[in-house]
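J.: structure, please.
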Amino acid sequence: MKKLIIATAAFLIATAGGLHGHCQMPCGIYHDDMVYDLIDQYVETMHKAISELKMIKFDTVQDKNQFIRWIMQKEKMSDDVSDLIMKYFLQQKIKPDEQDTAEKVVSAHKLLFLAVCMKQVPELKTLYEFMEEWKKFKHMFHREGYSCKIEEIKLKKWEQEAAEMKKQEAEEKAKAAASTKQEEKAKPVGNSFELKEPSKS
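T.: The predicted structure is shown next:
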């Protein structure tokens, strides 16, 4: 018995660094709202990190130091989000035999994909896509009464920024299409431009 206790203690010490927020036991003390709050905070931190990375100028050693630290923080938040989605939702909350299982799995995969995209390309556009999908994902678990813990003013501001970004992209696409159309009209016929005869008066 003594050897068993020692062996168990040694195992716990050796694996302590790999333990996460949820023990994956049916303990009933880990709630959806807690996970939602955690991911909301991760999203807020990633928004701050990406915004800071775009403003840092590299004029001083302190600037360079801060740049590296924000990258590390952004990477950690992305990993933490992915870890929660996989270990809490995919492994436990999403049951294999439910009617909307496929829809939930597809949405979870999109969140994981966007989390990696935010590591590779630090753009607010990707973060806004993640936020939009995350909002839909939460409601798949019948949590209509849940209120996001991120300050409402910030959330509203981010949604406005996302809408403005989409509008700007649409305008740029429209300009590009108009420019292409204009080039098509000005294309030469054979080796020269086609000229219309002047109308006789």
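J.: switch to C-alpha atoms for all contacts and neighbour counts from now on
T.: Will do.
J.: how many other residues sit next to Val43?
T.: Residues contacting Val43 under the criterion other C-alpha atoms under 10 Å number 23.
J.: again, but for Leu127
T.: Neighbourhood size, Leu127 [other C-alpha under 10 Å]: 22.
J.: isn't there a helix covering it?
T.: Yes - counting by DSSP: H, G, I helix; E, B strand; the rest coil, Leu127 is located in a helix.
J.: correct me if wrong: it contacts Met118.
T.: Yes - the pair Leu127 / Met118 is scored as a contact, 6.8 Å apart, by C-alpha atoms under 8 Å.
J.: would you point out which residue is most central in the protein?
T.: For the chain, the residue sitting closest to the mean C-alpha position, by C-alpha atoms, centre = their mean, is Phe130 at 3.4 Å.
J.: what's near enough to touch that residue?
T.: Going by C-alpha atoms under 8 Å, 6 or more residues apart in numbering, Phe130 touches Leu111, Leu114, Ala115.
J.: let's see this one next to it:
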Amino acid sequence: MNRKFTAVSFILTVILWTAGVVMPHGAWAHCEIPCGIYDDGARIQMMLEDATTIEKSMQQATELSGKTPVNYNQLVRWINNKELHADKIQHTTAQYFMTQRIALDAKDYDKKLAALHQILVYAMKCKQTMDLENVAKLRGAIKTFSDLYLGHTHEKE
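T.: Okay, here's the model as predicted:
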């Protein structure tokens, strides 16, 4: 009986080990290495789209808060939407660009890092306030980073 148990344990161990080595891990998530499947320019465009959504959310929430009676359900939904899109910008900034794309030895590392920090700060300020000036500053920081990171401007000269 003892030999049978040992043989079964050995076989199960081999099967589990093989499955662990051969089977793909984390198929539900993307690894944190720059594998080249993402489009950095598209990520920046998504951040700008999120900024536009924040701006519209602020405008709608401000408009709704001035009405009588206040439609608190819609007001909360617009504020939550503003928060969500600011979070998305912060996530893309920190988790994608700062963690995976900006190498310590990158050209203009300090300038890129400063621009990314500004994006994080202005996204935070968009969460804290309804001041549309923070959205303008957020867009400016995203554009500054885009110009540094992608190496060109999109303005006509």
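J.: ok, back up a step: tell me the counterpart of the residue nearest to the centre of the first structure in the second structure.
T.: Structural alignment (TM-score structural alignment) places Phe130 of the first structure against Leu138 in the second structure.
J.: which helix in the first structure has the most residues?
T.: In the first structure, ranked by residue count with DSSP state H as the criterion, the top helix is helix 152-185.
J.: output the contacting helices and strands for that helix.
T.: Using 3 or more C-alpha pairs under 8 Å, 6 or more residues apart in numbering; DSSP states H and E, the elements in contact with helix 152-185 of the first structure are helix 124-139.
J.: ok, average deviation of the helix it packs on from the second structure?
T.: Superposed on the second structure, helix 124-139 of the first structure shows a mean distance of 0.8 Å to its aligned residues (mean C-alpha distance after the TM-score superposition for the first structure).
J.: buried subset of the contacts of Phe130 of the first structure?
T.: Buried by 16 or more other C-alpha atoms under 10 Å: Leu111, Leu114, Ala115, out of the contacts of Phe130 of the first structure.
J.: which ones are touching the aligned residue in the second structure for Thr101 of the first structure?
T.: Matched to the second structure by TM-score structural alignment, Thr101 of the first structure sits across from Tyr109. Contact analysis of Tyr109 of the second structure by C-alpha under 8 Å, 6+ apart lists Ile102, Ala103.
J.: quick one: Tyr109 of the second structure from Leu16 of the second structure, how far?
T.: Distance of Tyr109 of the second structure to Leu16 of the second structure, computed by C-alpha to C-alpha, to the nearest Å: 44 Å.
J.: ditto for Gly151 of the second structure
T.: 48 Å.
J.: those two: which has the busier surroundings?
T.: Leu16 (12 against 8).
J.: the strands in the first structure, which residues?
T.: Here the first structure has no strands by DSSP state E.
J.: how about the helices in it?
T.: 2-15, 32-55, 61-84, 101-120, 124-139, 152-185.
J.: sort out which one of the buried ones among the contacts of Phe130 of the first structure lies nearest Glu183 of the first structure for me.
T.: Leu114 (36.5 Å; C-alpha to C-alpha).
J.: residue in the second structure matching that closest one?
T.: Leu114 of the first structure maps onto Tyr122 in the second structure, by TM-score structural alignment.
J.: in the first structure, what residue corresponds to Val76 of the second structure?
T.: For Val76 of the second structure, the residue aligned by TM-score structural alignment is Ile68.
J.: ok, its match - how many residues close by?
T.: 13.
J.: okay, it and Phe141 of the first structure: tell me how far apart.
T.: 37 Å.
J.: go on, Met165 of the first structure?
T.: Distance of Met165 of the first structure to Phe141 of the first structure, computed by C-alpha to C-alpha: 29 Å.
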